[in-house]
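1. A predicted structure for the sequence below; I have some questions about it.
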Amino acid sequence: MRLHSFLRLFPVIHLANCLKWDDISGLRDADGLIEVTDDNYQFLSKGPREFYSALYVTTSQANSEGEVCKYCDLFEGNARKVSLAMLTQLSEEASREVFFFMLDISKCRSFVEEIGLKTIPHMLIYPPYTKDDNFAWSSSQFYQFHITDESARDPLLFADYFAKILNVYIQVTRDFDVNEFACYFSAFLVSFFVLKKKILPRIPNKPRFFSLVFTLAIIFTSITGYKFTKMNNIPLIAKDGQGQIMFFSGGMGWQFGIEILSVTGMYMGLGACTVGMILLPRLKLNNGMFNLVSIILLVLGFYGFAYFTQCFKIKQPDYPSLV
């Protein structure tokens, strides 16, 4: 009877040894990160816990060959932004589900010796583990966010990855990029100048023209799936594993926002070629110019249709079917 009572008490004793939110919440800095050192490594890295552990492994010193870590300081800013967003934007109950840790291997050699790291930096995310005392950062399974040149410079990539794991919504803003702003501002300024000085003076009936453009934009974005994309919260732009923009999604089940704009442009181009060939006889051109413009419109129309077909085959590779 006594043995039975002792066994019933064992789960209570086990849960009492679980690392809890209150045990380490006071170790957070202003951004919500906890610095791991040799003094607290054993306490923080081992034993069951009821929260996610987001461990950023970095270094503040150069290696034996004098090389400085390329992305360590850069990605630390991303980790701090996501950590601070979790603290300030989510409820206290939701923010309790994760702790952010930063381990500088130049200040804490224990982790490097246990796990055998050869490259830096790393972003490791350990799920909650409450089964037994065998949990440890050096031996337990984890998710890994791959730090590349693009992901180190864009905090939204890590924020999106982390939000999907926890099934939460957080907002993170990019730092202001002067070069990017200058490029977009210059492109807009040139386009606005050409539109105002070169194109608008050649349009006799401006209200009718802009009404036509607005109407066509509404029609084409509707028939190419804008509503479908909006209702399903599909992103405007997505990137593949190499960081390249994906203009067309593979498969007919859904489409990116930029895919709508691309298809709309192709439809408008094909429509312009068709209308141009219909209206061409009304221009009363001489035979040589008439033939030249006709050939140009035909070539553009044929190329546009062939290009549209190739894009469609990305979504449905077996088109056209041989059956």
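-> Structure received.

2. drop to CA atoms for contacts and neighbour counts, all remaining ones
-> OK.

3. Please name the residues that touch the closest residue to Q144 other than its chain neighbours.
-> Leaving out its chain neighbours, the residue that sits closest to Q144 by C-alpha to C-alpha, 6 or more residues apart in numbering is L124, at 4.7 Å. Under the criterion of C-alpha atoms under 8 Å, 6 or more residues apart in numbering, the neighbours of L124 are 54-57, 142-145.

4. Which of those are buried, as a PyMOL select command?
-> In PyMOL syntax, the buried subset of those is picked out as below (16 or more other C-alpha atoms under 10 Å):
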select buried, resi 54+55+56+57+142+145
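
5. Just the closest of the contacts of L124 to K315, please.
-> Closest approach to K315 among those (C-alpha to C-alpha): F145, at 28.3 Å.

6. Not counting sequence-adjacent ones, nearest residue to the closest one?
-> Excluding the flanking residues, the one nearest F145 by C-alpha to C-alpha, 6+ apart is M123, at 5.5 Å.

7. what's the longest helix in the protein?
-> Using DSSP state H, we find that the single longest helix of the chain is helix 287-315.

8. tell me which residues of it are tucked away?
-> Here helix 287-315 shows 294, 297-298, 300-301, 304-305, 308, 311-313, 315 as buried, counting by 16+ other C-alpha under 10 Å.

9. How many residues are close by the residue nearest to F145?
-> When neighbours are counted by other C-alpha atoms under 10 Å, M123 registers 22.

10. Now that it has come up, it's in contact with C72, right?
-> No - applying C-alpha atoms under 8 Å as the test, M123 and C72 come out as separate, 10.5 Å apart.

11. Report the separation between K81 and Y126.
-> From K81 over to Y126 the distance is 19 Å, taken as C-alpha to C-alpha, to the nearest Å.

12. got it, and R80?
-> From R80 to Y126 the distance is 18 Å (C-alpha to C-alpha).

13. which SS class is M102?
-> strand (DSSP: H, G, I helix; E, B strand; the rest coil).

14. Sorry, wrong one. I was asking about A54.
-> Going by three-state DSSP: A54 is strand.

15. Below is structure B, check it against A:
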Amino acid sequence: MASIASDLSLALADNAEAVCRRYLSKGRKEGRYWLVGDVHNTPGRSLYVRLSVSPDGRGAAGKWTDAQSGDHGDLLDIIAAARNCRTMRETLDEARRFLSMPTPPPTEDPPARRDKTPAGTPEAARRLRAASKSIFRSLVATYLASRHITDLAGCEALGHHPHCWYRPSEDDDPAVLPAWPAMIAAVTDLEGTVTGVHRTWLALDGSDKAPVAYPRRAMGHLLGHGVRFGRSGRVMLAGEGIETMLSLRQVMPTAGTIAGLSAAHLAAILFPAGLQRLYVARDDDPAGAGALATLTERASATGIEIVPLEPKLDDFNSDLRAFGRDRLAANLRYQLRAEDAELYLTTG
């Protein structure tokens, strides 16, 4: 099976642009790369697929990396995600159909037993979340305190894993440790079912992120879902990063909050029932502007009001660390509707 997969992967790489046009149709070609939001064909520029071998021969055609999550793979992974393939056989059969290759007859041997949950699936994400411990008095609390995030009420979505496996990339030092402590954030749907997790690997003392090439990665089914803090309600907050949203909760602790994890995923979040006004903490970059525009367009069709929130610096965690809670709250006060400022702001 491994040899067959390798052969098909090479054949797909020879047709990398055609594969991208079929399975990542919402992306676009730029130079030697195909850019798109993620493996689920979300519009954006986070994920890039190499369409041809790099001039120095180091970069292979068909390889991709998601700059937001740090995940990477080949075109078989793209096909598996695009077609929601549940097994390797389904993925290989779809690849053969794309390449106009005949499908071999089914084997009469019983399928091999799989005791291990496939990596990257919602099931694997739920196992990792279940193996995590409370963040209180943990290295996660130490790390968040270093970011001036100390009020952790309503943060049941977060967990602490003392030895979370880290898959090195080609950008990592060969001597990088195979496991680090990590903050595990549950990604849930509107019913509260865990569909994925986001991992932030931490330094061994919790003082900062781990010294690895990609200290943040997500796994599982993310599209439409997010990391949720507090309860859904008539008024809510949404944004990209976990630390950005936790920073806002330091001065608005009773407001329900959703972290979408990337601009592309923020733009695609599903709206909870009863939501009337959504404040969007946008990042000051083209991707953040695009996410805000998409959310506004989607919300207008359902009667939900979208109100942008702008930090003074690059994001609200930078504001919290540089200016403190009172000035952060003061900046938010004039951007919130008066009744929401009165109801949700605790200082400023």
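-> That came in fine, so what should we check first? Keep in mind it's a predicted model, so treat the numbers as computed, not measured.

16. Would you report the TM-score computed for these chains?
-> The TM-score (TM-score structural alignment, normalised by the length of the first structure) is 0.28; 144 aligned residues with a C-alpha RMSD of 6.0 Å.

17. in a strand, that's where the residue nearest to Q144 of the first structure is, yeah?
-> Yes - secondary structure of L124 of the first structure (three-state DSSP): part of a strand.

18. going on from the longest strand belonging to the second structure, what's the next piece of helix or strand?
-> In the second structure, assigned by DSSP state E, the strand with the most residues is strand 179-188. Counting by DSSP states H and E, the next helix or strand C-terminal to strand 179-188 of the second structure is strand 194-201.

19. Show me what the helix or strand following that next one is packed against.
-> Once strand 194-201 of the second structure ends, the next helix or strand along the chain (criterion: DSSP H and E) is strand 216-220. Judged by 3 or more C-alpha pairs under 8 Å, 6 or more residues apart in numbering; DSSP states H and E, the packing partners of strand 216-220 of the second structure are helix 122-130, strand 194-201.

20. Next, the angle strand 179-188 makes with strand 216-220 of the second structure.
-> Interaxial angle, strand 216-220 of the second structure versus strand 179-188 (axes from the mean of the first three to the mean of the last three C-alpha atoms, to 10 degrees): 50 degrees.

21. ok and strand 216-220 of the second structure relative to helix 122-130, angle-wise?
-> Using the same axes, to 10 degrees: strand 216-220 of the second structure against helix 122-130 is 130 degrees.

22. Can you give me the neighbour number for S300 of the second structure?
-> Neighbour tally, S300 of the second structure, other C-alpha under 10 Å: 11.

23. Kindly apply the preceding question to R89 of the second structure instead.
-> Around R89 of the second structure there are 13 residues (other C-alpha under 10 Å).

24. That one in helix, strand or coil?
-> R89 of the second structure is classified as helix under three-state DSSP.

25. Mind listing what's buried along the strand or helix carrying M268 of the first structure?
-> M268 of the first structure belongs to helix 257-279 when assigned by DSSP H and E. Neighbour counts using 16+ other C-alpha under 10 Å place 257-264, 266-267, 269-270, 273-274, 277 of helix 257-279 of the first structure among the buried residues.

26. in the second structure, which helix has the most residues?
-> helix 316-333.

27. Can you identify the element that follows it toward the C-terminus?
-> That would be, after helix 316-333 of the second structure and using DSSP H and E, helix 338-344.

28. in that next one, what's buried?
-> 341, 344.

29. Now V98 of the first structure: closest residue in space, sequence neighbours ignored.
-> Closest residue to V98 of the first structure apart from its sequence neighbours, by C-alpha to C-alpha, 6+ apart: Y52 at 4.4 Å.

30. what's the neighbour count on the one you found?
-> Residues within reach of Y52 of the first structure, counting by other C-alpha under 10 Å, total 19.

31. What of L128 of the second structure?
-> Neighbour tally, L128 of the second structure, other C-alpha under 10 Å: 19.

32. residues in contact with it?
-> Here L128 of the second structure is in contact with V197 (criterion: C-alpha under 8 Å, 6+ apart).

33. So it versus A182 of the second structure, what's the distance?
-> Counting by C-alpha to C-alpha - L128 of the second structure and A182 of the second structure are separated by 11 Å.

34. still on that earlier bit, looking at the helices and strands packed on strand 216-220 of the second structure, which is buried most?
-> strand 194-201 (a mean of 26; mean count of other C-alpha atoms under 10 Å).

35. picking up where we left off before, with distance to N317 of the second structure added, can I get the helices and strands packed on strand 216-220 of the second structure in CSV?
-> CSV is the format used below for those (distance: least, C-alpha to C-alpha, whole Å):
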stretch, distance to N317 of the second structure
helix 122-130, 25
strand 194-201, 16
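
36. Which of those sits closest to A11 of the second structure?
-> helix 122-130 (29.1 Å).

37. If you count neighbours, what's buried in the next helix or strand after the closest one?
-> Next in sequence after helix 122-130 of the second structure, counting helices and strands by DSSP H and E, comes helix 139-146. By neighbour count on 16+ other C-alpha under 10 Å, the buried set for helix 139-146 of the second structure is 139-144.

38. Check which helices and strands helix 139-146 of the second structure is in contact with.
-> Short answer (3+ C-alpha pairs under 8 Å, 6+ apart): helix 139-146 of the second structure packs on strand 158-165, strand 179-188.

39. so which of the ones you listed gets nearest A293 of the second structure?
-> Nearest of those (C-alpha to C-alpha): strand 179-188, 23.3 Å.

40. Run the angle between that closest one and helix 139-146 for me.
-> Using the same axes, to 10 degrees: strand 179-188 of the second structure against helix 139-146 is 80 degrees.

41. Show me what strand 179-188 of the second structure is packed against.
-> Going by 3+ C-alpha pairs under 8 Å, 6+ apart, strand 179-188 of the second structure lies up against helix 122-130, helix 139-146, strand 158-165, strand 194-201, strand 227-229.

42. Dump these into TSV; add distance to D7 of the second structure as well.
-> As requested, these are arranged in TSV below (distance: least, C-alpha to C-alpha, whole Å):
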stretch	distance to D7 of the second structure
helix 122-130	27
helix 139-146	43
strand 158-165	29
strand 194-201	31
strand 227-229	38
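
43. Please identify which of those is closest to A281 of the second structure.
-> If you check each of those against A281 of the second structure by C-alpha to C-alpha, strand 227-229 wins as the nearest, at 14.5 Å.

44. so how many other residues sit close to R21 of the second structure?
-> 14.

45. wait, E243 of the second structure
-> With other C-alpha under 10 Å as criterion, E243 of the second structure counts 19.
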